[in-house]
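Asker: got a sequence here, can you model it:
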Amino acid sequence: MSSPRPILVVDDDDALRGALLEQLVLNGEFAPEEASSLAEAEAKLSNGARYDALLLDISLPDGDGRDFCRDLRERGIKAPVIMLTASSEEADVVRGLDAGANDYLAKPFRLNELLARLRAHLRSFETSEDAEIKIGPYNFRPSTRQLLDAKGTKIRLTDKEAAILKYLYRAAKAVPRQTLLEVVWGYNQAVTTHTLETHVYRLRQKIEADPQNSRILLTDGGGYRLSP
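Answerer: This next block holds a predicted model:
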């Protein structure tokens, strides 16, 4: 079980954007959001929205998607970007990749091919050294199971601790204890909520300034969530 992955679709073609959104929500695999312009996309990002990947049109009413992609990279946003364009000219492909895009698809494209490429890039990114998540005052690197504070000090996590943080980050809401157990430990009758609570306790000892007054990993109802 995993939470839907947030994807931002930036395209001014209403029909295509609608088709992409409809396809992405199937099976609960993705949680897509849309923007019809670079200004809309920037507004979402500026408001703190987090996306695992972007599907980005090149020709938008208020600018070139390649310039926007380059700006994202310069700002340290490393999530996969797949460029969408009506042109398949080699020069345009090169420009898109040089701007920092991970892939390039010419319209019209097959939705199944786009989804396959999206999944492949997400898998690759998750295991790369570039994958980094902001959690409270820390930068979390899932591939190395490390948290780095502002001074660059490393906090090492166990596999289970890293899995808990990663799932809570992607969920972006309170997650019931039983759900976390099933996600992190799988189906195992020998594992109880006490096991999870013990791991959360140890995790708080590592990441909270005052573990008795948590400000990062919060208890919420019958589960846990990360502070925004």
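Asker: when you work out contacts or count neighbours from here on, use the C-alpha atoms and nothing else.
Answerer: Will do.
Asker: can you give me the strands in this structure?
Answerer: Under the criterion DSSP state E, the chain contains strands at 5-10, 30-35, 53-57, 59-60, 63-64, 81-85, 103-106, 133-135, 138-141, 146-148, 154-156, 175-176, 217-220, 223-226.
Asker: turn those into JSON lines, columns for mean neighbour count and distance to residue 45.
Answerer: Formatted as JSON lines, these follow (neighbours: other Cα atoms under 10 Å; distance: least, Cα to Cα, whole Å):
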{"stretch": "strand 5-10", "mean neighbour count": "22", "distance to residue 45": "10"}
{"stretch": "strand 30-35", "mean neighbour count": "19", "distance to residue 45": "11"}
{"stretch": "strand 53-57", "mean neighbour count": "25", "distance to residue 45": "11"}
{"stretch": "strand 59-60", "mean neighbour count": "18", "distance to residue 45": "17"}
{"stretch": "strand 63-64", "mean neighbour count": "14", "distance to residue 45": "17"}
{"stretch": "strand 81-85", "mean neighbour count": "24", "distance to residue 45": "14"}
{"stretch": "strand 103-106", "mean neighbour count": "19", "distance to residue 45": "21"}
{"stretch": "strand 133-135", "mean neighbour count": "17", "distance to residue 45": "14"}
{"stretch": "strand 138-141", "mean neighbour count": "21", "distance to residue 45": "18"}
{"stretch": "strand 146-148", "mean neighbour count": "20", "distance to residue 45": "23"}
{"stretch": "strand 154-156", "mean neighbour count": "14", "distance to residue 45": "27"}
{"stretch": "strand 175-176", "mean neighbour count": "18", "distance to residue 45": "24"}
{"stretch": "strand 217-220", "mean neighbour count": "18", "distance to residue 45": "23"}
{"stretch": "strand 223-226", "mean neighbour count": "20", "distance to residue 45": "19"}
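Asker: alongside the first, I'd like the structure of this one:
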Amino acid sequence: MRVLLVEDEPEMAAALATALRDHDMVVDLVADLGLAEEALRIATYSAVLLDRQLPDGDGLKLIPKLRASGLQTPIIVLTARGEIADRVAGLDGGADDYLSKPFAIAELLARLRAVLRRPGDLPDETLKLGRLAYDGAHRQASVAGVALNLPRRELLVLEALLRRAGRTVARSVLDDAVYGFDDEIQSNALDTHVSRLRRKLADADAGIEIHAIRGIGYLINSQS
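Answerer: Next up, the predicted model:
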């Protein structure tokens, strides 16, 4: 899951980004509305976490503009303004949820899961292929009921492939699923993640294969 975090307060931004990454999310962090618009033009996100009080304006003013452009990505507004009138303004403006600061990370994660359950965007379902099952809600892979412990980026590669099982997934799509704007990417990093993932799936007898499609990307399917 790739999330855009729009927050200008450095300590809050760093804490939120770290917590989300600890829960296997790719996080792009920007500090104002202009950068948020630019990020949304060039990347696809599962959700947007949007602060209200930003250097170049109220975050709420961005939401109608995004909705008018056709963007349906779930947006959760994060703000110190907790009055009912502020919450109503946020929801009426097109936000999917409104969370008042301070809040617990567990609550934010629960709100994210909730907004992502809407029809057409269901990351919480269990994906199955071969003997492997992937629990989208808890980001846990297992083979025949036995947990398969994978590092964050290998897990993100697996999820991106499983959601497109039987189809070739371009390298650029996998890069977007695994890396944020600020991540340093070595030229062979993706291939290394796939190689390690492929070996672990084979060792666990998962009954699935990952094929390299030369010059394009990768494809996952069940063993014939």
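Asker: if we can go back for a sec, make a markdown table out of the strands of the first structure and add distance to residue 126 of the first structure.
Answerer: Putting these into a markdown table (distance: least, Cα to Cα, whole Å) gives the following:
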| stretch | distance to residue 126 of the first structure |
| --- | --- |
| strand 5-10 | 12 |
| strand 30-35 | 15 |
| strand 53-57 | 11 |
| strand 59-60 | 29 |
| strand 63-64 | 28 |
| strand 81-85 | 14 |
| strand 103-106 | 16 |
| strand 133-135 | 11 |
| strand 138-141 | 9 |
| strand 146-148 | 14 |
| strand 154-156 | 18 |
| strand 175-176 | 21 |
| strand 217-220 | 22 |
| strand 223-226 | 20 |
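Asker: so which of those strands is nearest residue 196 of the first structure?
Answerer: Proximity to residue 196 of the first structure (Cα to Cα) singles out strand 223-226 among the strands of the first structure, at 10.2 Å.
Asker: quick one: distance of that closest one to the chain centre.
Answerer: 17 Å (Cα atoms, centre = their mean, to the nearest Å).
Asker: can you check stretch 209-219 of the second structure too?
Answerer: Taking Cα atoms, centre = their mean, one finds stretch 209-219 of the second structure lying 22 Å from the centre of the chain it belongs to.
Asker: also stretch 189-209 of the first structure?
Answerer: In terms of Cα atoms, centre = their mean, the centre of stretch 189-209 of the first structure is found 24 Å from the chain centre.
Asker: now do stretch 5-24 of the first structure
Answerer: Offset of stretch 5-24 of the first structure from its chain centre (Cα atoms, centre = their mean): 17 Å.
Asker: how many neighbours does residue 7 of the second structure have?
Answerer: Other residues within reach of residue 7 of the second structure, judged by other Cα atoms under 10 Å, total 28.
Asker: for it, what is the corresponding residue in the first structure?
Answerer: Using TM-score structural alignment as the criterion, the counterpart of residue 7 of the second structure in the first structure is residue 11.
Asker: how about the strands of the first structure, which one is nearest residue 21 of the first structure?
Answerer: Nearest to residue 21 of the first structure among the strands of the first structure is strand 30-35 (6.0 Å), distances taken as Cα to Cα.
Asker: which part of the second structure matches the closest one?
Answerer: Under TM-score structural alignment, strand 30-35 of the first structure corresponds to residues 25-30 of the second structure.
Asker: picking that back up, you'd agree the match of residue 7 of the second structure is up against residue 57?
Answerer: Yes - here residue 11 of the first structure reaches residue 57: they are 5.1 Å apart, a contact under Cα atoms under 8 Å.
Asker: so residue 168 of the second structure makes contact with residue 221?
Answerer: No - Residue 168 of the second structure is not in contact with residue 221 according to Cα under 8 Å; the separation is 10.1 Å.
Asker: how many neighbours does residue 107 of the second structure have?
Answerer: Neighbours of residue 107 of the second structure under the rule other Cα under 10 Å: 11.
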